[in-house]
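Q: how does the following fold in three dimensions:
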Amino acid sequence: MLVKIVIVGLLLFMVFNLFLAMKAMLGNSPKHQPMSKYIGRRVMTSALIVVIILLAISTGLITPNPRPY
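A: You can find the predicted model right below:
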């Protein structure tokens, strides 16, 4: 259950960074950070999510759906 909560938290963090990148693109960011900083965080978070899912499946913490055929 903890793995699923961590994954959902990371997905919310990805969406948050997506909106920060949108604000930076529109020029409404008060800090004037480059948009690539937020997009880079988003890509790094998605890579971390994939690694966590692969580790959780390999250790048996979560189980994938059975084959449909």
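Q: can we go C-alpha only for contacts and neighbour counts from here?
A: OK.
Q: need the residues that contact whatever helix or strand residue 38 lives in.
A: Using DSSP states H and E, residue 38 sits within helix 35-59. By C-alpha atoms under 8 Å, 6 or more residues apart in numbering, the list of residues contacting helix 35-59 from outside reads 3, 7, 10-11, 13-14, 17-18, 20-22, 24-25, 62-64.
Q: let's see 6 Å
A: For helix 35-59, contacts defined as C-alpha atoms under 6 Å, 6 or more residues apart in numbering pick out 14, 17, 21, 24, 62, 63.
Q: to compare against the first, here's another:
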Amino acid sequence: MLAVKITVGALLIFMIFNLFKAMIVMLKGESEEPMSKYIGRRVLASAAIVILLLLAIATGIITPNPRPY
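A: Here you go, the predicted model:
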């Protein structure tokens, strides 16, 4: 369970890092690397988080909160 939390936390930090890198590229204007590279990495990281959480719930590593009703 701790490994899942650490992995999700690392992926979230990776997403924020790529968001700021894309912002820097956008503000500079002309750059060697396209902004879509960093945005694509961010989308890939968010997809990995969703898949990781779904697999962890399906295997029983983590349990979701019970229904509120």
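Q: superposing both, give me the TM-score.
A: Superposed pair, TM-score by TM-score structural alignment, normalised by the length of structure 1: 0.92. Supporting alignment: 68 aligned residues with a C-alpha RMSD of 1.5 Å.
Q: quick one, which of the contacts of helix 35-59 of structure 1 are buried?
A: Listed as buried from the contacts of helix 35-59 of structure 1 are 14, 17, 21, 24; burial here means 16 or more other C-alpha atoms under 10 Å.
Q: those in helices, which ones?
A: Counting by DSSP state H, the part of those found in helices is 14, 17, 21, 24.
Q: and the gap between the last one and residue 45 of structure 1?
A: For residue 24 of structure 1, the distance to residue 45 of structure 1 under the criterion C-alpha to C-alpha, to the nearest Å works out to 19 Å.
Q: the second one now?
A: If you measure residue 17 of structure 1 against residue 45 of structure 1 using C-alpha to C-alpha, the figure is 10 Å.
Q: just give me the match in structure 1 for residue 26 of structure 2.
A: By TM-score structural alignment, residue 26 of structure 2 lines up with residue 25 in structure 1.
Q: how about JSON lines for the contacts of helix 35-59 of structure 1, with distance to residue 39 of structure 1 added?
A: Output for these, formatted as JSON lines (distance: C-alpha to C-alpha, whole Å):
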{"residue": "14", "distance to residue 39 of structure 1": "9"}
{"residue": "17", "distance to residue 39 of structure 1": "7"}
{"residue": "21", "distance to residue 39 of structure 1": "6"}
{"residue": "24", "distance to residue 39 of structure 1": "10"}
{"residue": "62", "distance to residue 39 of structure 1": "29"}
{"residue": "63", "distance to residue 39 of structure 1": "30"}
